[in-house]
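> quick one, fold the following:
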Amino acid sequence: MEAGDSTIDHAKVENLPQDGKSAEELFKDFGLTYDDFLLLPGYINFSAAVVDLTRGLKPISTTFRRHSS
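Model prediction:
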């Protein structure tokens, strides 16, 4: 898969070792809220070993506008 290419060869993805939970397992017993996020296997084109986890996540600063009807 090339960088920026969103095409997935599902035959290859299905044969990868599992490093998380399936969607069925995630949603079986509970729901996710607005502050939860999902990391989906097969949607990145680099090894998880190269991910830098030394920096923390920052809260998103978003301004919501109220629209009158």
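> C-alpha only now, for contacts and for neighbours.
Noted.
> host element of residue 24?
Here residue 24, judged by DSSP states H and E, is contained in helix 23-28.
> and that helix, what's buried?
Across helix 23-28, burial judged by 16 or more other Cα atoms under 10 Å covers no residue at all.
> sequence B follows; please return its structure for comparison with A:
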Amino acid sequence: MLANRKLAKAISELGFYEFRRQLEYKCELYGSKLTIVDRWFPSSKTCSSCGSIKSNLSLSDPIYRRDVRI
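Predicted coordinates for the structure are as follows:
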């Protein structure tokens, strides 16, 4: 079905819609938080603990981790 150019986009979008719907359902069921971000969200450049964003991240640094000292 994906070989048909006219149907390929609609079918693939429907697959992602179903995946997202299932995620939303499971998160609601288990009390988790689901964050939907757009395609260009800088997730690799964002620190997971504090949320700061590194403006320039080279390919040699695949993950940005800010050193936090307590």
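> and the TM-score between them?
Once superposed, chain against chain, the TM-score is 0.27 (TM-score structural alignment, normalised by the length of the first structure); 37 aligned residues with a Cα RMSD of 3.9 Å.
> now do the helix holding residue 24 of the first structure: which elements does it pack against?
Here helix 23-28 of the first structure touches no other helix or strand, going by 3 or more Cα pairs under 8 Å, 6 or more residues apart in numbering; DSSP states H and E.
> tell me how far residue 15 of the second structure lies from residue 30 of the second structure.
From residue 15 of the second structure across to residue 30 of the second structure, the span is 23 Å (Cα to Cα, to the nearest Å).
> cool, and residue 8 of the second structure?
As judged by Cα to Cα, residue 8 of the second structure and residue 30 of the second structure stand 33 Å apart.
> looking at these two, which is more packed in?
For residue 8 of the second structure versus residue 30, the count of surrounding residues by other Cα atoms under 10 Å is larger for residue 8: 13 against 8.
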